[in-house]
Structures are given as structure tokens and as C-alpha cells.
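> Okay, sequence plus prediction incoming.
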Amino acid sequence: MTTSKKLRLGPLPKLESTKLTFACPASLRADLDRYAALHGQTYGETVDPATLIPHMLEAFMAGDRGFKRAGRK
């Protein structure tokens, strides 16, 4: 099943990675699980919620104008 609308986070590229461990509220974990399920339905590839986190953070920082301005100084 695919949705008619695309998600903000598109298909995931293959990247070199390092491991980072963090704690999050149970409600955020539930949202990540739901997002991963929807992402899998949309793009036809099952993805673990932990795999989404770096891509979400990268998209968040890319859209943060204050972060971009601070990086230019």
C-alpha cells in the first residue's frame, strides 16, 4: 500500500555512519515506529526507526535558518 502524498523524508540514501546512543521519551519512540511504518508503506522498503533518526536530524538542521547563519560566521 502506498500513500498518495510523499513524506518529507524521502527514500533513504546509503551513507557511512558512526554509532550514537541516546534516550528519548516513549511517546517519541511510538511516533518513530509509526513514521517508520508509514515510510515503509510509502517507499516499499521496511526501515528500522533508528535508521530514520540521522536522516531526520540532517533534514531538521538543513532547514534551521539560525544554524545556517551561525555556520557562515
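Received it, and whenever you're ready, just let me know what you need.
> from here on, contacts and neighbour counts on C-alpha atoms
Will do.
> What is the neighbour count of residue 61?
Counted with other Cα atoms under 10 Å, the neighbours of residue 61 add up to 13.
> can you tell me which residues contact residue 33?
By Cα atoms under 8 Å, 6 or more residues apart in numbering, residue 33 lies in contact with 48-49.
> how far away is it from residue 52?
Plainly put, residue 33 is 10 Å away from residue 52 if you go by Cα to Cα, to the nearest Å.
> try this one next to it:
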Amino acid sequence: MTRLKLGPIAEDKPVKIIIDLPGNLHRDLVAYAEILAKDTGQPVSDPKRLVVPMLQRFMATDRGFAKLRRGLPTPNP
């Protein structure tokens, strides 16, 4: 079985985001949600819930980003 980069989607307080996607990307997002639901046994109520984990995963595995980010000053809370 092929392993997906995403696992089950954690429940979190929803944040509204508005974004325009090309039609082909939206279709791929819907297909990914369907495959993920079958793979994890957890239904994905809305494919847009995949966007945040996908972006988090992308940034967490981008070595160039991590290297450059280490050079940035730490923001004060």
C-alpha cells in the first residue's frame, strides 16, 4: 500500500480562510480527501481541511526553509 504524507486530521478550532484554487487542484484535493478517508477510516468532512496539514507538512520537510528560518530572529510573544 502506498503511504500518504498526511495521516488523520486532528480536530482543532476552525479558522476561516478564503482562497481561489484552480479547478484541477481542487479536484486533486477532493480525490486526496477520499483516498485519505479510505486509508485512515476517518471521513474527511471537507477537503479544505487538508490545506493546513498539507502546508504544515510541506514547511516541516522543506530543508531550505528550515535552514533559512534558523537564521531569522526569534519573534517576541
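Perfect, I can see it now. Model, not experiment: these values are computed from the prediction.
> Which strand or helix spans the equivalent of residue 55 of structure 1 over in structure 2?
Superposed on structure 2 with TM-score structural alignment, residue 55 of structure 1 falls opposite residue 53. Following DSSP states H and E, one finds residue 53 of structure 2 within helix 51-60.
> Residue 13 of structure 1: which element?
Using DSSP H and E, no helix or strand contains residue 13 of structure 1.
> Tell me, how many residues neighbour the counterpart of it in structure 2?
In structure 2, residue 13 of structure 1 lines up with residue 10, judged by TM-score structural alignment. Around residue 10 of structure 2 there are 8 other residues, counting by other Cα under 10 Å.
> quick one: contacts for residue 10 of structure 2?
Residues near residue 10 of structure 2 by Cα under 8 Å, 6+ apart: none.
> From residue 71 of structure 2, how far off is it?
Noted for residue 10 of structure 2: a distance of 30 Å to residue 71 of structure 2, by Cα to Cα.
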